[in-house]
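Trainee: pasting the sequence and the predicted model now:
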Amino acid sequence: MGRTWMGNNGFIRASSAALILLIFLLELVRGQAKATNRSRTPALIVFGDSIVDPGNNNEILTTVRCNFPPYGKDFVGHKATGRFSNGRIPSDIIASQMGIKQYVPAYLGTKLDDHDLLTGVSFASGGGGYDPLTAELVQALTMDDQLNLFKDYKKKLKAIAGEKRASTIISRSLYVVATGNDDLANTYFTSPFRRNYDLSSYIKFVVQSASSFYQVFLFMK
């Protein structure tokens, strides 16, 4: 099948759509936090790409990392943590607005204490996407890798909280998945490896990959 090239407009539309979605999500969470008892949401658990990666990429052999200045210049201690930001990232803001905690830690490479595990972590990896090839191109964590980490997290949660409390936390937590930009911006528009797809067929493939992720996640949850 032919490939439709959208040029810079494609990048702009993808980035704008992601920004609008994040703003909507933050406003939705802000409203929910005001309208409900915050204690009803015990933890925030995050999957995705660089938008919500707080430092998982620091611990893997990837070309996509930002654990160096000027990243983190507005973060606590002006420290570059691996967040793809000068300060907090959306998952930190959501957790704070929900009254869960100030910062959502990376699952990898972090000395997680009981409180960290009880209140949620992030498995996100900068450079990833729903298309498995997106993460493979930069040696980031695939969405399947992140699900495997979630499986490991559940075991640790059960060990410290007990089966009943762990089950309650898993069932009542807020889950955020923020990914997909890199599928279009990097894998489809920039690399030559998906040229057998035109734009509409590639989007359909990504949607199918996303659907598979959510089906597996719901089964694991």
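Mentor: Done, it's in.
Trainee: when you work out contacts or count neighbours from here on, use the C-alpha atoms and nothing else.
Mentor: Noted.
Trainee: how close does the residue nearest the centre of the chain sit to residue 141?
Mentor: Geometric centre of the chain, nearest residue: residue 48, 2.3 Å, by CA atoms, centre = their mean. Counting by CA to CA, to the nearest Å, the gap from residue 48 to residue 141 is 9 Å.
Trainee: can you pull the residues that touch both of these two?
Mentor: 124-125, 128 (CA atoms under 8 Å, 6 or more residues apart in numbering).
Trainee: so is residue 32 in a helix, a strand, or just coil?
Mentor: Using DSSP: H, G, I helix; E, B strand; the rest coil, the structure places residue 32 in helix.
Trainee: what number of residues are in the vicinity of it?
Mentor: 14 (other CA atoms under 10 Å).
Trainee: ok, the nearest residue to it once chain neighbours are set aside - contacts?
Mentor: In this structure, residue 32 finds its nearest non-sequential neighbour in residue 98, 7.8 Å apart by CA to CA, 6 or more residues apart in numbering. Contacts for residue 98 (CA under 8 Å, 6+ apart) come out as 29-30, 32-33, 38, 41.
Trainee: how far away is residue 98 from residue 173?
Mentor: 11 Å.
Trainee: cool, and residue 205?
Mentor: Residue 205 is 29 Å from residue 173, by CA to CA.
Trainee: go on, residue 209?
Mentor: Applying CA to CA to residue 209 and residue 173 gives a distance of 24 Å.
Trainee: spell out the secondary structure type for residue 45.
Mentor: strand.
Trainee: doesn't residue 171 make contact with it?
Mentor: No - using CA atoms under 8 Å, residue 45 is not in contact with residue 171; the gap is 11.2 Å.
Trainee: ok, the two, which is more surrounded?
Mentor: Legend: neighbour count by other CA under 10 Å for residue 45 and residue 171, higher for residue 45 (22 against 14).
Trainee: against that first model, consider the following:
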Amino acid sequence: MQYSFSSTSCSLCLCLVFHLLIIFSTTTPTVAVVKLPPNVTVTAILAFGDSIIDPGNNNNIKTIIKCNHPPYGQDFMGGIPTGRFSNGRIPTDFLAQELSIKDYVPAYLDANLSPDDLLTGVSFASGAAGFDPLTSKVASVISLSQQLEHFKEYIEKVKQLVGVEKTNFILANTVYFVVAGSDDIANTYFGTPFRRFHYDIPSYTDLMLHSASSFIQELYGLGARRIAVFGAPPIGCVPSQRTLGGGIVRECAANYNEAAILFNSKLSRELDSLTQKLPNSRVVYIDIYTPLFDIIQNPAKYGTLPNLFYFLRL
């Protein structure tokens, strides 16, 4: 799905940083949620998933799912489209800046990556990817399994730059973001008949969950220890889904949102279980559904209506 994030999403960014802080501490902070504990080191940000955190990997593959053209990017880097599915920065850019790592997280497939880019983090994400392997295949984008292969390549490149010991230190102190599920629900399940022939919503969200859990465990096996996993957003409230499934008044499509809520409840429980199962790990569920749905239902709390409409448009 193609979301547009603008400066009005700063409140969402703070929500993400709050969840991020939970990765580093067993206590809940009461003040200054963007300030990390003094004994914590964050070396890099690495991102996997879909368009929400794809800064331009799709520019370099054969797919129609691209955003390297106007009006995308009109509020970022001089108004030149970068391939971000956004008018401006995306969540990983906000977080990299909040953590004082760098101003934005580049695409792994960017031909102009510098050694410092590699050492401080990149995104492997691909717009329209999903936990369901069929989702990426239908859209001809980079699947999560392929993103893991790119991560393996990345590890070897970092080893060549700084050696094995420093690479292991970087990997252990990186924050990993995983964002997927929207395209599975909207495009693969509701958008095509392929999965609905064999799955109802409960069984399809089980399929998504199994794939998500396997991916997290593979990521852990490659050295990841601090992993933040986004839940699915209120996908039924995206303009395209309101048009397709929201009736004559274009209300939020309830069945899409119900699928997202069901998946999120399963994902949250599974991530809690994985934290207990994987030694020295912090695997955190980030609730995106609740703050975004509140923005949609109570727009006056978050700024002017024109800004919010721009924030929510495709």
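Mentor: In hand now; what should we look at? Bear in mind the structure is a predicted one, so any value in this text is a computation, not a measurement.
Trainee: residues near residue 240 of structure 2, how many?
Mentor: Count around residue 240 of structure 2 with other CA under 10 Å applied: 18.
Trainee: so which strand or helix has it?
Mentor: helix 239-245 (DSSP states H and E).
Trainee: and that helix, what's buried?
Mentor: By neighbour count on 16 or more other CA atoms under 10 Å, the buried set for helix 239-245 of structure 2 is 239-243, 245.
Trainee: all helices of structure 2, in order?
Mentor: For structure 2, the helices defined by DSSP state H cover 10-24, 91-98, 115-120, 133-139, 144-162, 164-172, 182-183, 201-221, 239-245, 254-277, 289-297, 305-312.
Trainee: give me whichever of those is most buried.
Mentor: Among those, the stretch with the highest mean neighbour count (mean count of other CA atoms under 10 Å) is helix 182-183, at a mean of 26.
Trainee: now it on structure 1. Mean distance?
Mentor: Its matched residues in structure 1 lie on average 0.5 Å from helix 182-183 of structure 2 after superposition (mean CA distance after the TM-score superposition for structure 1).
Trainee: residue 217 of structure 1 maps to what in structure 2?
Mentor: Superposed on structure 2 with TM-score structural alignment, residue 217 of structure 1 falls opposite residue 219.
Trainee: gap between residue 144 of structure 2 and residue 263 of structure 2?
Mentor: 18 Å.
Trainee: circling back to that earlier point, return the member of the shared contacts of residue 48 and residue 141 of structure 1 nearest to residue 7 of structure 1.
Mentor: Minimum distance to residue 7 of structure 1 across those is 21.3 Å, recorded for residue 128 (CA to CA).
Trainee: picking that back up, now the common contact residues for residue 98 and residue 173 of structure 1.
Mentor: residue 41.
Trainee: what about residue 111 of structure 1, neighbour count?
Mentor: Counted with other CA under 10 Å, residues neighbouring residue 111 of structure 1 total 10.
Trainee: who touches it in this structure?
Mentor: Neighbours of residue 111 of structure 1 in contact, by CA under 8 Å, 6+ apart: none.
Trainee: show me what contacts the closest residue to residue 44 of structure 2 other than its chain neighbours?
Mentor: Nearest in space to residue 44 of structure 2, with sequence neighbours left out and distances taken as CA to CA, 6+ apart, is residue 120 at 4.2 Å. Contact analysis of residue 120 of structure 2 by CA under 8 Å, 6+ apart lists 43-45, 101-102.
Trainee: buried subset of those?
Mentor: 43-45, 101-102.
Trainee: out of those, who's nearest residue 192 of structure 2?
Mentor: Using CA to CA, those come closest to residue 192 of structure 2 at residue 45, 33.9 Å.
Trainee: residue 9 of structure 1: neighbour count?
Mentor: Count around residue 9 of structure 1 with other CA under 10 Å applied: 10.
Trainee: that one: which element?
Mentor: Residue-wise, residue 9 of structure 1 maps onto helix 7-35 under DSSP H and E.
Trainee: got the angle for that helix vs helix 90-97?
Mentor: 10 degrees (axes from the mean of the first three to the mean of the last three CA atoms, to 10 degrees).
Trainee: now for helix 7-35 of structure 1, which elements pack on it?
Mentor: helix 90-97, helix 181-182 (3 or more CA pairs under 8 Å, 6 or more residues apart in numbering; DSSP states H and E).
Trainee: switch the cut-off to 6 Å
Mentor: Here helix 7-35 of structure 1 touches no other helix or strand, going by 3 or more CA pairs under 6 Å, 6 or more residues apart in numbering; DSSP states H and E.
Trainee: chain center to that helix, what's the gap?
Mentor: From the chain centre to the centre of helix 7-35 of structure 1 is a distance of 14 Å (CA atoms, centre = their mean, to the nearest Å).
Trainee: please apply the same query to stretch 40-58 of structure 1.
Mentor: So, by CA atoms, centre = their mean, the centroid of stretch 40-58 of structure 1 is 5 Å from its chain's centroid.
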